[in-house]
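Trainee: One predicted model, sequence on top.
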Amino acid sequence: MLRFEDENSQLKDKSPCSGIRADLKVCLLESDCVKIRGKTPRDCLKSGETPVECQSLRNTFFECKRSLLDARQRFRGRKGY
């Protein structure tokens, strides 16, 4: 879902889960809730007016962030990385 201008472009943010965060931002900014209704992405997430793709990206982002705190993930690796 993340689109780059050229193939060699990379995210400036190298933190864990940054790719999922960027995909979620793009999904929210391109949703009808933000474009047509003029709401902020935060308001759209709170009201639940986001498309299914954005909701699944939000859940994946949550799981990725949670895996950073889980000590068992040191052995299994982070989700979405």
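Mentor: All right, it came through fine.
Trainee: C-alpha from now on. contacts and neighbour counts both.
Mentor: Noted.
Trainee: following the helix ranked longest in the chain, which helix or strand comes up?
Mentor: Secondary structure of the chain per DSSP state H: the longest helix is helix 52-69. Scanning forward in sequence from helix 52-69 by DSSP states H and E, the next helix or strand is helix 73-76.
Trainee: what comes into contact with that next one?
Mentor: Ser67 (C-alpha atoms under 8 Å, 6 or more residues apart in numbering).
Trainee: ok, Ser18 - contacts?
Mentor: Contact analysis of Ser18 by C-alpha under 8 Å, 6+ apart lists Leu11.
Trainee: What of the one 10 residues further on?
Mentor: Under the criterion of C-alpha under 8 Å, 6+ apart, the neighbours of Leu28 are Val34, Pro41, Thr50, Cys54.
Trainee: before we move on, the earlier item: buried residues in the longest helix of the chain?
Mentor: Cys54, Gln55, Leu57, Arg58, Thr60, Phe61, Cys64, Lys65, Ser67, Leu68 (16 or more other C-alpha atoms under 10 Å).
Trainee: Take this one as well and set it beside the first:
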Amino acid sequence: MPKYYPEEEGEEPKPKTACSGIREDLLDCLLKSDCVMKDGKTPRECLQLGHHPSIPNKCHNLRTAFFECKRSILDMRSRFRGRKGY
């Protein structure tokens, strides 16, 4: 699930890049997976393994969603229709 943090008073909101919420969720999911915790690999190495049993399906679904989000940025039709999910 996407995480939303309330902004504190006096702080300027940080500029969010496209797909940053999904990216944070994917990183969080990978850091909590057995691939990183038990095997001692980096999140990048775990993503390159593909469908490995030590990576939960939630992380694979977030990876697909992140890919689709990034792809929608490059899609010229999105200039007229807007990005998916927004």
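Mentor: Perfect, I can see it now. Treat the numbers as computed from the prediction; the structure is a model and nothing was measured.
Trainee: before we move on, back to that, in the buried residues of helix 52-69 of structure 1, find the pair that's most separated.
Mentor: Cys54 and Leu68 (21.4 Å; C-alpha to C-alpha).
Trainee: Dump the contacts of Leu28 of structure 1 to JSON lines, plus distance to Asp13 of structure 1 and secondary structure.
Mentor: Below are those laid out as JSON lines (distance: C-alpha to C-alpha, whole Å; DSSP: H, G, I helix; E, B strand; the rest coil):
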{"residue": "Val34", "distance to Asp13 of structure 1": "24", "secondary structure": "helix"}
{"residue": "Pro41", "distance to Asp13 of structure 1": "20", "secondary structure": "helix"}
{"residue": "Thr50", "distance to Asp13 of structure 1": "25", "secondary structure": "coil"}
{"residue": "Cys54", "distance to Asp13 of structure 1": "20", "secondary structure": "helix"}
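Trainee: can you tell me which of those residues lies nearest to Gln10 of structure 1?
Mentor: Cys54 (21.7 Å).
Trainee: counterpart of that closest one in structure 2?
Mentor: Under the alignment (TM-score structural alignment), Cys54 of structure 1 pairs with Cys59 of structure 2.
Trainee: so its match sits right up against Glu24, yeah?
Mentor: No. Using C-alpha atoms under 8 Å, Cys59 of structure 2 is not in contact with Glu24; the gap is 11.4 Å.
Trainee: how about TSV for the contacts of Leu28 of structure 1, with distance to Tyr81 of structure 1 added?
Mentor: Converted to TSV, these look like this (distance: C-alpha to C-alpha, whole Å):
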residue	distance to Tyr81 of structure 1
Val34	28
Pro41	24
Thr50	24
Cys54	18
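Trainee: Fine by me, thanks again.
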